[in-house]
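Q: Return atomic coordinates for the entry below.
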Amino acid sequence: MYLGLDLGTSGVKALLIDADQNPVASANGELDVSRPHDGWSEQNPAHWIEATQAAVTALKQSHPAELAAVKGIGLSGQMHGATLLDAEGAVLRPCMLWNDTRSYRQAAALDADPRFRAITGNIVFPGFTAPKVAWVKENEPDIFKRVAKVLLPKDYLRLWLTGEFFSEMSDAAGTSWLDVATRKWSPELLAATGLDESHMPALVEGTEPAGTLKAELAARWGMGGKVVVAGGAGDNAASACGMGTVRPGQAFVSLGTSGVLFAANDSYLPNPESAVHTFCHALPNAWHQMGVILSATDSLNWLSGVTGADAQALTSELGEALRAPGSVTFLPYLSGERTPHNDAVIRGALIGLAHQSDRVALTQAVLEGVAFALRDNLEALRAAGTELTAVTAIGGGSRSRYWLRAIATALGIPVNIPADGDFGAAFGAARLGLVAAEKADPMAIFTPPATSETIEPDAGLSAAYGEAYQRYRALYPAIRGVSS
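A: The predicted structure follows:
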C-alpha cells in the first residue's frame, strides 16, 4: 500500500492506493485561511499537522490493515508558502500562502534585478516565496534575524513526518531561489534576500526518497518497518503525476481554488515576459509550463456567498446547453492576477450590469470570466512556444459540464474528461510514494487515465465567444488605474 498526502489550502487529503494503483480509501482534515488584511492570506503550520493527523487517523479507523501495509508516502502541497523556522525548529510566524500578495513591492524590486529572470526563468511574482521573505526582512526584522530555515508547506509537513529537511525540484522552482535549468539553489539569488544555502533544505527529485517515517508516528498509525517518504511535488506537478501529464504535448486545465493551464515539456523553455511559470517537473530531466489565475472556483464561491445559493445550484440554473455570452462581463481578479498580468493589486469587476441582470446572468458571467482568463493563459503559453491541441479537465469545478463547454469554446480546443476515478494531487503523491519506495520506473507508473468524454468547442458560438473575449481583454487596462 502507498499513501498520498496532499496539503491544500482548504484541507489535507490522505489517499491510500494499492500496488496496482487502485484507490482504496481516502479521508480529509479541514483547514481555514486567515485574512487579517486585504491581500493577506495566512495559515498556522500547526493546523497542517492537526489536519494531517485527523485525515490519517480516519484512515486508521476505517482501513487499519491497509494503512499498516503502507511502504511509501508521497507528499503534495500548496506552493510558494513561506514557513519560517528558528534554530530549534520552532515556527516564527504564520505562513504566508501562495495567494498572499502583500509583498508586491518587494517582488517588483527583486524582479527588477535581471539575475532573477535569467536564473529562474520566471517573473518574481508576489505570491512566490522570496519576496515574502524580503517583506519579513523589511517589516518584521526581529523575526527575520531569527530565521534558520525556510520551508515550503509540504516540506514542513515532511519535517514533522521524518525529522529531515528536504525539498524537491517542482516546489523549489516556485521560490525564486532555484536555478531551474540546473535544478540547484542559486547562492546569488539567496544572497539577494539576505539568505544562503544553509537556510534551505536539501534538494532531491520528487521520485526519490527524502526521509523515512518517524518510528513514533509509524507506531501510532500501526505501520511497521521502514516507510519511505518521497520527495513529492508541488500541487500542480503532483496533479500532473496523477493525470499522467508527464510527456511533451500533454496538458490539463485545473479548476480548483485557483485555475491552472499546465503543459509538460522535456526541455527547459523559459519565457518570463509571457508571465508563464516555467518550473521543474517532479521527475528527473523534465520541466513544465503553466499559466495560473488566482481565483477560479473561488470566483464561483464568492458569488455563492453573495447570493446565498451554493455553487451547484448556481450552475444548474444555466441548464445544459451553452448560451451565447451575455452583456455582463466578469473579471476574476478577486486576489489580483498572475498570468498574464502579474498584478497583485488589481481587483475584480462586473461590467455591463443592467436592470435585467439577474442571478443567472451573474453566474454565466462568472463562468465565462474564468474561461476567458484561461484563454489569456493559453495565449501566454503560445507566446512561450507551447501549442496545445487538447486539455484534460481536473478539479472540483470540472464537475460542471456547462463550465467545461464554456472553456472548450473559449479556448477553441477540446476538453477531455477522464474516466471516473481520483486522479488529482493526492493520487499523484501516492504514485510518487510508490516510485520512491519500490524504485519503479516513473514513466511506467505515471500513465494517463482513460477519457470518458470529450467536449468539443461549440462551433456555433465560437464567433460570439471570440467577440466576448476581445471585450474581456479590453477591460483590464480600462480598470487598472481605478480598481486597486
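
Q: CA atoms for contacts and neighbours, from now on please.
A: Will do.

Q: distance of the residue lying closest to Glu66 once chain neighbours are set aside from Ala237?
A: Nearest-residue entry for Glu66: Met1, 6.5 Å, with adjacent residues in sequence omitted and distances by CA to CA, 6 or more residues apart in numbering. In this view, Met1 and Ala237 are 22 Å apart by CA to CA, to the nearest Å.

Q: The structure of the following sequence is requested for comparison with the preceding one:
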Amino acid sequence: MNILALDLGTSSVRALVLDADANPLPGALARRKVRVATGADGSGTLDGPGYLACLVECLDELAAGGRLRDVELVAASAQWHSVLPLDAAGEPLGPVLTWLDTRPMPVASAVGPADPEAFHQRTGTWFHRCYWSVRLPWLRARTATPVARFVGLVDYVLGVLLDEAPMSVSLASGTGLLDLHRMDWDAEACELAGVRPAELPPLAPTGWRGRLRSAYARRWPQLAGSAWAAPVGDGAASNVGSGCVDATRAAVTVGTSAAVRLVQPDEAGLAPLADELWRYRVDHEYVVTGAAYSSGGNLFAWANRELRLPDGAELEAALARVGPAGHLAVNPRFGGDRPPGLVPAGSGELRGLGFGTTAVDILAGLMTALCRLVADDLALLESGVRAPAEVVLGGGAMAASPWWRQMFAATLAPRPVRHQHHPEIGAMGAALVALGRIPDAAHVAGIGRTDEPETPNPAADARPR
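A: Model (predicted):
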C-alpha cells in the first residue's frame, strides 16, 4: 500500500507518495509555489481557485509519471486559521484570509466572552483576530453578497474534489469555535462569531473517509478507489512527523512561520492551559499545546531578498564569524503577533546599527531573536508537564541553515536538542495520523544531532528535471 500525502502550506502546495510506513518514495514529489498577497494594511490572502489549480497540477504531474499507482490512502496536512466565505452555490466571495492577515478587528458592539478564562480553557483560544470569532463578523461586513457558508482553505479545496468534505476536529480547533472537550461547535464562540452551525462545515466523525467525485476519479483513475482521511492541522502534523508525540519531546518547527509545541494524549490528565498558550486537537484522541510566531523562515527570505546576502557555505561561514549572540537588539515581529498578542504587522525593530554592521549581522540578529522567543515559551510549556527530555527541530528553514540549528541548541541548553532531517515532516505526520499510528511516530526515522550533515530528500532528488 502507498499513501498520497498532501502538504497544503502557505507558500507552497506539495503532493508526495509515501510507502506504508510513511517514508517518501524516490521521485514521487510534485510541488507548486503559491503567492500570498500581503500589504501594508496587514493583509495576507490567497486565491482559493488558484490554490486548487496548483494542487490539481501536482496530482496531474504525479499521475503522468505513473506515481499514483497502488495509492490506497490520501492524507493531508493543512494550514490552520484560514477562512473563506462562500455563496449559496459554493463559490468564493473573496480571497482566503490566512493566518498572516492581521486586519480583522472586533465589531464596535462586541464584548467578548462572558468568562475569558473559561472560554480559553474550553476552546484553547482567545477572542482574537486570528480566530473565526472575530474574523467572521469582520468578513460579513465587507462582503457585498450574502454569505451562505464559511470554510477553511482545505475544506474548500476538498469540497471541490470529493463527494463530501466535512471539517476535521483538528482544523475546526484552529477556528477558535470548537469546544475541545465535547468536540462540537461551541455555542458562545458561535454567538460571538454571529454564525449558525448550518453556516459552518459539518464535523468529520472518528474514522471518516472520503472519495473523489466522479469527474476527478476519471481524471486520476489510480485514485478512484482511494480513501481520503480527514486533514490534520499543519502544526499537529509537523509534531507527529518530528516524532514529538508525548511529554518527553517538544517540537520546534520553523517553516514560513515558527512554533513550539507539545502533543499529549487527551486522556493524560492535562494541566490547565497557561494564559499565554493555545491548545488545538491533533485528532479525536490527541491534543497539541504551544505557541506560534508570524516570523520564521520568512525572516530569512526577507533578509535574503533585501540585504544581498552571500550564498550557501559562504553565508554559513560568515554567520559563524558573528559569534553566538551578535551585537544588535532585535524585535523579529515583522508580521505582527500570533495570538494572544495583538502587535500589528510592521512591528519589527533593529537597534544598535552602526557603520560596521553587515547584512550578515542583521540576519544573525533576526534568527537569534526568534530563538529567544521560542525559549521563553518552551519554559511555559514545560511548566504544565514534567520537563521534556529533548527538543526536536524541524521544518524547511531548519534544514536550510546549520548555523540556525546550532543557535537554537545554544539558546535552549541545557535541554538536548536534535534535528529531524526529513524535510517533509508535515506530510509524514499527516500520514501517520491517518493510519492511526501516532504512538509509532516516537520512533520515526531521520532524527539526529543538530550538527549532522543533511540527509538528501530522495523524493525531490530523484524527481525528473
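
Q: Please state their TM-score.
A: Scored against TM-score structural alignment, normalised by the length of structure 2, the superposed chains reach a TM-score of 0.87; 442 aligned residues with a CA RMSD of 2.6 Å.

Q: sorry, back to before: which one's more surrounded, Met1 and Ala237 of structure 1?
A: Neighbours per residue (other CA atoms under 10 Å) separate Met1 of structure 1 from Ala237, with Ala237 holding more: 31 against 23.

Q: what about the more buried one, distance to Asp86 of structure 1?
A: For Ala237 of structure 1, the distance to Asp86 of structure 1 equals 29 Å [CA to CA].

Q: for Gln106 of structure 1, same thing?
A: Distance check for Gln106 of structure 1 against Asp86 of structure 1: by CA to CA, it reads 23 Å.

Q: ranges for the helices of the stretch 101-250 of structure 1?
A: With helices called from DSSP state H, counting those that start in this stretch, the stretch 101-250 of structure 1 shows them at 104-111, 114-120, 129-139, 141-145, 153-162, 169-172, 187-191, 215-220, 235-243.

Q: for those, which one sits closest to Pro284 of structure 1?
A: Using CA to CA as the criterion, the shortest distance between Pro284 of structure 1 and the helices of the stretch 101-250 of structure 1 is 8.9 Å, found for helix 169-172.

Q: tell me which residues in the closest one are buried?
A: Residues of helix 169-172 of structure 1 classed as buried by neighbour count (16 or more other CA atoms under 10 Å): 169-172.

Q: Closest one of the residues you listed to Val246 of structure 1?
A: Distance to Val246 of structure 1 across the buried residues of helix 169-172 of structure 1 (CA to CA) is lowest for Ser170, with 12.6 Å.

Q: what does that closest one align to in structure 2?
A: When the two structures are superposed using TM-score structural alignment, Ser170 of structure 1 falls opposite Ser170 in structure 2.

Q: what sits against that match?
A: Residues near Ser170 of structure 2 by CA atoms under 8 Å, 6 or more residues apart in numbering: 231-233, 280-283.

Q: Of these, which are reproduced in structure 1?
A: With both residues aligned by TM-score structural alignment, their matches' CA atoms under 8 Å as the criterion, the subset of the contacts of Ser170 of structure 2 whose aligned partners also touch in structure 1 is 232-233, 280-283.

Q: In strands only, show me the residues you listed.
A: The strands, defined by DSSP state E, take in 232-233, 280-281 from the kept ones among the contacts of Ser170 of structure 2.

Q: Most neighbours of all the residues you listed, which one?
A: Val232 (33 neighbours).

Q: Quick check: chain neighbours aside, which residue is closest to that residue?
A: Excluding the flanking residues, the one nearest Val232 of structure 2 by CA to CA, 6+ apart is Ser77, at 5.0 Å.

Q: Reduced to three states, what does that neighbour come out as?
A: When states are read from DSSP: H, G, I helix; E, B strand; the rest coil, the local structure at Ser77 of structure 2 comes out as strand.

Q: So which of Gln106 and Asp86 of structure 1 has more stuff around it?
A: For the pair Gln106 of structure 1 and Asp86, the greater number of neighbours falls to Gln106 (22 against 16), based on other CA under 10 Å.

Q: Check whether the more buried one really touches Thr129, as I assumed.
A: No - taking CA atoms under 8 Å as the definition, Gln106 of structure 1 is not a contact partner of Thr129, at 10.9 Å.

Q: Mind putting the helices of the stretch 101-250 of structure 1 into CSV with distance to Pro94 of structure 1?
A: Output for these, formatted as CSV (distance: least, CA to CA, whole Å):
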stretch, distance to Pro94 of structure 1
helix 104-111, 18
helix 114-120, 26
helix 129-139, 11
helix 141-145, 11
helix 153-162, 11
helix 169-172, 19
helix 187-191, 21
helix 215-220, 25
helix 235-243, 20
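
Q: Which parts of the stretch 151-300 of structure 2 are strands?
A: For the stretch 151-300 of structure 2, the strands identified by DSSP state E, counting those that start in this stretch occupy 178-179, 184-185, 209-210, 227-229, 232-233, 249-254, 258-265, 278-281, 286-293, in order along the chain.

Q: now Ala393 of structure 1, what's its secondary structure?
A: Ala393 of structure 1 is classified as strand under three-state DSSP.

Q: Give me the longest helix you can find in structure 1.
A: What stands out as the longest helix in structure 1, according to DSSP state H, is helix 359-383.

Q: Now do the strands in the stretch 301-450 of structure 2.
A: In the stretch 301-450 of structure 2, the segments counted as strands under DSSP E, counting those that start in this stretch are 329-331, 349-351, 390-394, 417-420, 447-449.

Q: In a markdown table: those, plus distance to Val17 of structure 2.
A: Rendered in a markdown table, the data for these read as follows (distance: least, CA to CA, whole Å):
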| stretch | distance to Val17 of structure 2 |
| --- | --- |
| strand 329-331 | 40 |
| strand 349-351 | 42 |
| strand 390-394 | 20 |
| strand 417-420 | 19 |
| strand 447-449 | 21 |
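
Q: circling back to that earlier point, let me know whether the residue nearest to Val232 of structure 2 touches Leu4 as I believe.
A: No - in this structure, Ser77 of structure 2 is not within contact of Leu4 by CA under 8 Å, at 11.3 Å.

Q: which neighbours do these two share?
A: By CA under 8 Å, 6+ apart, Ser77 of structure 2 and Leu4 have no common neighbours.
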